[in-house]
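>>> Generate coordinates for the sequence data below:
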Amino acid sequence: MASKLDEEIPSDSDMSSREAESDEDLIEDDEDEETVQEKKIRLAKNLIEKLEKQKESKALDKDQTAYVVRKLEEDLQAKTGKLKKELANKYTSGTIEKQLKGHRLSVTCVAISSDKKYIFSGSKDGTIIKWNFESGMKMNTIKKRLPNENKNSNKGHSKEIYALAISDDSKFLATAGEDRSIKIWNPDNLEFIYSFEGHRDAVSGLVFRANSHQLFSCSFDRSVKIWNVDQLVYVETLFGHQDKILGIDSLNKERCITCGARDRSLRLWKVVEESQLLFNGTHFDSIDCVSLINEEYFFSGSNDSTLAIWNINKKKPILAHKNAHKTSVHNENTSLFGGGFQPTNWICSVKAYHNSDLLASGSDDGFIKIWAFSSSNNTLNERFKIQVNGFVNDLQFSEDGSYLIAGVGQEHKLGRWSTNKNAKNSILIIKLNSDDLK
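Next up, the predicted model:
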C-alpha cells in the first residue's frame, strides 16, 4: 500500500476561488499544457539535431556548437521542469566583496538585473535605491512620499517597502509595501510608469513570471493578484489562504507558489487550470518564506527555524531540516505574531538558484547558510556559511549563480519587536567561490 506521502495532491476545492478540478482532471491538464508547448519543443529539438550534425562540418566551430546545444537543452529542460543542475558541491565558500550603505532603516528586499549591472533595494525608510553592481556606487533614489505631499506630485511610496521584482529583460521594475500600492518603474532611469491599486492591505511579495511581463503579487489581505504589466491592467484575484501571505515565487509555467504565515500552509496556484494545490505539515509556526527550486520542487522557511523541501506531487514535505539556524548571537527574539512562542532563530529568507541544487537561507543567527539539495535521495546538506551580523531579510542569486545578494537590517522586515543595534542596514554583495564552475 502506498503511503500518504506518495499520494497525488488534489486541488483544494473548499478554499479555491473557483471550482476546483478532480485529480484526474489535473493530470489531464498537465498533459494538455505540455501539448501546448509541443511545437516550440519540437522546433528546438530539430535545431539541436541540426547543430549536432554540423559538428563534423566547417559550418560552425565545434566548441560553439556544443555550447549552443547545451544551452538549448537546458532551456527545454527548464521549461518542462526537468532541469536540475548539480552546482552546490562545486562551491567552497562565500566572500563578502562589498557592503552597500545608504538606507537609514532596515533593508527589506533586493533585486538584481539579469545582466548583473544593477542592484535595487527597498527599505523600511520608504526609499528605493539603484546601485551599480561593479562599483557599489549609488546611482539613483526613489524618495519616500511624505504625508503632506500631494500624491500626484511625488510618486514614491508613502510607507515601508516590502517587495521588489525586476523582469528578466530589465524592462520593468515593480515595487510594493505597506501603502498597498504596486508601482511600476523604468529600471534605466527610475521614471514612474504606473501604479496598480487593488490590494486591501500591505503588499508583501512580488514576482515576474520568467521571460514574461506577467506579475504576481501577494498581500496581508490573504489574496494573490495577477497583473499584465505590458498592458498595465489587472487580470484576476486568487483566494484561499486563511492568514497573511508572506512569500511568493514563480518560474516558467503560468503558476506561482505562496506561503500563508500562521495558516501554516503553502499553495501552488495553477492559473491556466483554475485550481490550487494545498501543502501543509512539518512547520508548527508561521511560514514566512518560500522559493521554487524548479517546476517540481520548492522549499520553505519558518519561525520554528525549520527548512522544508516539498515535491508538488506530495501532500507533505519530503524533507524537514529542523534547527537550520540555531546558534544565536542575538537573544531578544519573540514570535513574529505574538502568542508567547519564542523560536531559536526564525528563518527570515530563503532562495534557490532556480533549476539547480543550490539553496540559501538567512536568519538573525549571524549567518547566511548555503545548502546542497539532492532530489535523488532527499537530503539537504550544509555546504558552508557566511558570517553576517543582522537580520537577513532577503536573498537573491545573480543570473549566472556566481553571486548572492543579501538585504540586511537591524530589524526583521515585518516587525520591530527585536533590534540588533550592532548590525548595519546594508546590501551585501557576496562572491560564491568555486573550484570548478562553468
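
>>> CA only for contacts and neighbour counts going forward, please
Noted.

>>> tell me the helices in this protein, going along the chain?
Along the chain, the segments classed as helices by DSSP state H run 23-36, 38-53, 62-79.

>>> Contacts for the longest one, please.
With contacts defined as Cα atoms under 8 Å, 6 or more residues apart in numbering, helix 62-79 is touched by 41, 44, 48, 51-52, 54-56, 83, 252-253, 294-295, 355.

>>> Mark which of the residues you listed are buried, thanks.
Ile41, Ala44, Ile48, Leu51, Glu52, Lys55, Leu83, Asn252, Lys253, Asn294, Glu295, Asn355 (16 or more other Cα atoms under 10 Å).

>>> Generate CSV for these, with distance to Asp168 as supplementary columns.
Formatted as CSV, these follow (distance: Cα to Cα, whole Å):
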residue, distance to Asp168
Ile41, 21
Ala44, 21
Ile48, 24
Leu51, 27
Glu52, 29
Lys55, 31
Leu83, 19
Asn252, 11
Lys253, 15
Asn294, 17
Glu295, 18
Asn355, 16
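
>>> of those, closest to Asp400?
The nearest member of the buried ones among the contacts of helix 62-79 to Asp400, counting by Cα to Cα, is Asn355 at 11.9 Å.

>>> structure for this one too, so we can compare:
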Amino acid sequence: MSSFFTTPASQRKRKREETNAVPSTKRRSTSSKAGAKPAKELPQRARRDESISSSGSEDEPRRKIVSDEEPIASSDSEEDETGAERRLRLAEQYLQTLKTEVNETGFDAEDIDRDLIAERLQEDVAETKGRLHRHIASFLSFSTAAQTPFRSLSSSITSVATCPPYAYTVSKDVQLSKWELPNPPPPPDPTRKRPIKPVSRRPIKLLTKRGSKHESKDPHNQHHTAPILSIAASSTGKFIATGGADKRLIIWSADTLTPLRVFTQHRDAVTSLVFRRGTNQLYSASKDRTIKCWSLDELAYVETLFGHQDEVIDVASLGMERCVSAGARDRTARLWKVVEETQLVFRGGGSSEKRRPGRQKEGENEPIKTYSEGSIDRVAMIDEEMFVTGSDNGSLSLWTLHKKKPIFTVPLAHGLDPAMKPEEASAEAVPDAKVPERQPRWITALATVPYSDLVVSGSWDGEMRIWRVSGDKRRLEAVGVVGRVERVERVERVERDDRGMDVLDGEEEMSVIGIINDISVFERGDRGKDGLCIVAAVGTEHRLGRWMKVKGRNDAVAFEVQKILQPADASEEGDGQEEIKKNAT
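You can find the predicted model right below:
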C-alpha cells in the first residue's frame, strides 16, 4: 500500500501542483459569495485574490513553455545526435557562413558555389592539416620590386624580424632597433595615361636599445653584453626575443622594448630563435648543441632537446608543436616532435657538381668538379612535412619527412666567387700564376612563406633569389631575382655619385651590396592580396664571425613585391633555369 513516504517525488510534485490549483478557485468562489464581510476588507481580499490569480497566470505560461515540444525536441536532438549528424550540421553552418561572407563582395551565386567556396574549403582543410596549398610564386612580380633601404649603420646587421607594420633589427654593436615600415605603393592603374610615380619613404626608427660590453660583470644588467646574433617576433605582437654571443636570451616588450626577463640557461651563444606560429611558444638554438623550449605566457623554461653533435646554427617552426634544426658540421637536419619526445634525423653531406662549359662529344665523359657539403647552416619549413636547407657548398636541398635524404638539390644556387688574381693570392714580388680554385657562395639566409610554394635564399652575390616548389612537390624551380632581372658579379669597387647612390664601375647596380645575413617575409593584406614584403639584413661581415669581409654596406633593405593578375610566363621560368645553368659553369 502506497503512502506519502513511498510515493515517488515526481508524482508527489504533480499532486501538489493539482492541489494548489484547486483551492485558489475555491477561494475565489467563496469570496464572491460571502457578502456579509465588511466593505473595507473587500479590496484587500480582492488584491490578494488578484495577486494569487496573477501568479497562477504567470506560472501557467511558464509550465506551457517548459512543456512545449519544440525547444525540448531541439535540445534533445542536439544531445542525442550522432557524431556524423553533428559534423553535417556544423558543415552546413560553415557553408552558410561562407556564402554570406562571399555574397557581400557581389559575386555571382553560381561562381561562388563552384569555385570560391570549394577553394576556401580546400585551403582551410589543407592549412588545418599543415600542408602546402597556396601557389603564389607565379603571381608576384619580383623583378619590379620597389627597394627601400633602412638607415645605414656602423656595424653588420645580424638578424631581422617582422610583425607588420613593424620590423626589428639587431647588430654586432649590441643594438636593438624598432622600425615602422612604410605602406606599400599603390598597384598600377591601367586606365591612367601617366602612371603615378611611387614615393620612396624610408622606414622610421621608433626605438633603440643599446647594450655595452663593459657591463658584462654587472649581475643586474638586463641587456646584451656581446654581439646580438638572432631575433624573433611573436605573431601576437606582444614579445620580442633576442639571443647573443653572451649566452643570454632576453625577452622584450614589443611596444616599448622594455626587458621582461633574462634567461641564462644556455651554455654558449644563442644562434637562432623562432616562435611557434600563432602562439607564444619559443624555440632557441645554441652553440652548446641544444635546443630549448620556452613558454612566454608564463616567462618560463620548459625543456631541452638533445641530439646534435655540433653547434645548432638555425631552427624553424610552424603551427604544430615541432621544430626543425640545422646542426652545422654534423651535417644533419633534425625534426623534433616535442609532444612525443622523439626526433627524426636527416643526413646531409652530399656534393654539388660543376660541369665545365662546352659540349662534349658523344660517348665522352664530362669532367665534373664536386664541392662537398661541410656544414648545413640554414633551414626553413615549407609546411609540416617539407622543409629546405642551405649549405656551405651553395646547395639548396628540398626534404620531406618520408625520406632521410633530400629529394631534390640545386647545386651552386648562388654561383661561384670570382677567381682571385695572382697578386691577391701570393705575397711574392713575382707571384706564381697558380691561384686557388673558385669557391661556391654559401647559403647565408633562407626564408619561406608558410604553406606556400615560395622560397627565398640569400648569399653575398648581391641578389636574393626566388625559388618555387613544383606542382608535384618533388623539385625546386628558379623563378628570378628580387629587384633585378640580370645578375652581376661580385663588387670590385664601389663609388658614390652626386646623388649618393652606390654604383659599380660602369656595370648595372646590384640590388643588395653585402652579405645577406637574414631574411624575413610577410604578406600584405588578407592572404597576400596586396603583395609581399621581403626584409633583408645586410652586413659586411658574416653574422657568426669575422673570417669573411666583403665590400658593401651595413644596412637592412625592404622590398615591396606587387601581385599580378596573370601568372608569370614560361619564358621567365626558362630564363631562371638558364641562369642556374650559367652559375654551374
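
>>> quick one: contacts for Ala44 of the first structure?
If you count contacts by Cα under 8 Å, 6+ apart, then Ala44 of the first structure has Leu72, Leu76 around it.

>>> Make sure Leu176 of the second structure is actually in contact with Leu206.
No: when contacts are counted by Cα atoms under 8 Å, Leu176 of the second structure is not listed as touching Leu206 (11.0 Å).

>>> Looking at the two, which one has more neighbours?
Leu176 (22 against 11; other Cα atoms under 10 Å).

>>> which position in the first structure aligns with the more buried one?
Superposed on the first structure with TM-score structural alignment, Leu176 of the second structure falls opposite Ile128.

>>> now swap in Thr242 of the second structure and tell me
Correspondence of Thr242 of the second structure to the first structure, assessed by TM-score structural alignment: Thr175.

>>> what residue of the second structure takes the place of Gly362 of the first structure?
Counting by TM-score structural alignment, Gly362 of the first structure corresponds to Gly458 in the second structure.

>>> what about its match, how many neighbours?
Here the number of neighbours of Gly458 of the second structure (other Cα under 10 Å) works out to 28.

>>> give me every residue that touches it.
Counting by Cα under 8 Å, 6+ apart, Gly458 of the second structure touches His414, Ile443, Thr444, Ala445, Leu446, Met464, Arg465, Ile516, Asn517, Asp518, Ile519.

>>> Neighbour-wise, which one of those leads?
Ile516 (35 neighbours).

>>> separation between the residue mapped onto that residue from the first structure and Asp288 of the first structure?
In the first structure, Ile516 of the second structure lines up with Val392, judged by TM-score structural alignment. Using Cα to Cα, to the nearest Å, one obtains 13 Å as the distance from Val392 of the first structure to Asp288 of the first structure.

>>> can you list residues touching both of those two?
What both Val392 of the first structure and Asp288 touch, as defined by Cα under 8 Å, 6+ apart, is the set Cys348, Ser349.

>>> among the helices of the first structure, which is nearest Pro187 of the first structure?
Across the helices of the first structure, closest to Pro187 of the first structure is helix 62-79 (Cα to Cα), at 25.7 Å.

>>> how big is the angle separating the closest one from helix 38-53?
On the basis of axes from the mean of the first three to the mean of the last three Cα atoms, to 10 degrees, helix 62-79 of the first structure is oriented at 160 degrees to helix 38-53.

>>> for the buried ones among the contacts of helix 62-79 of the first structure, which one is nearest Lys171 of the first structure?
In terms of Cα to Cα, no member of these lies closer to Lys171 of the first structure than Asn252, at 17.6 Å.
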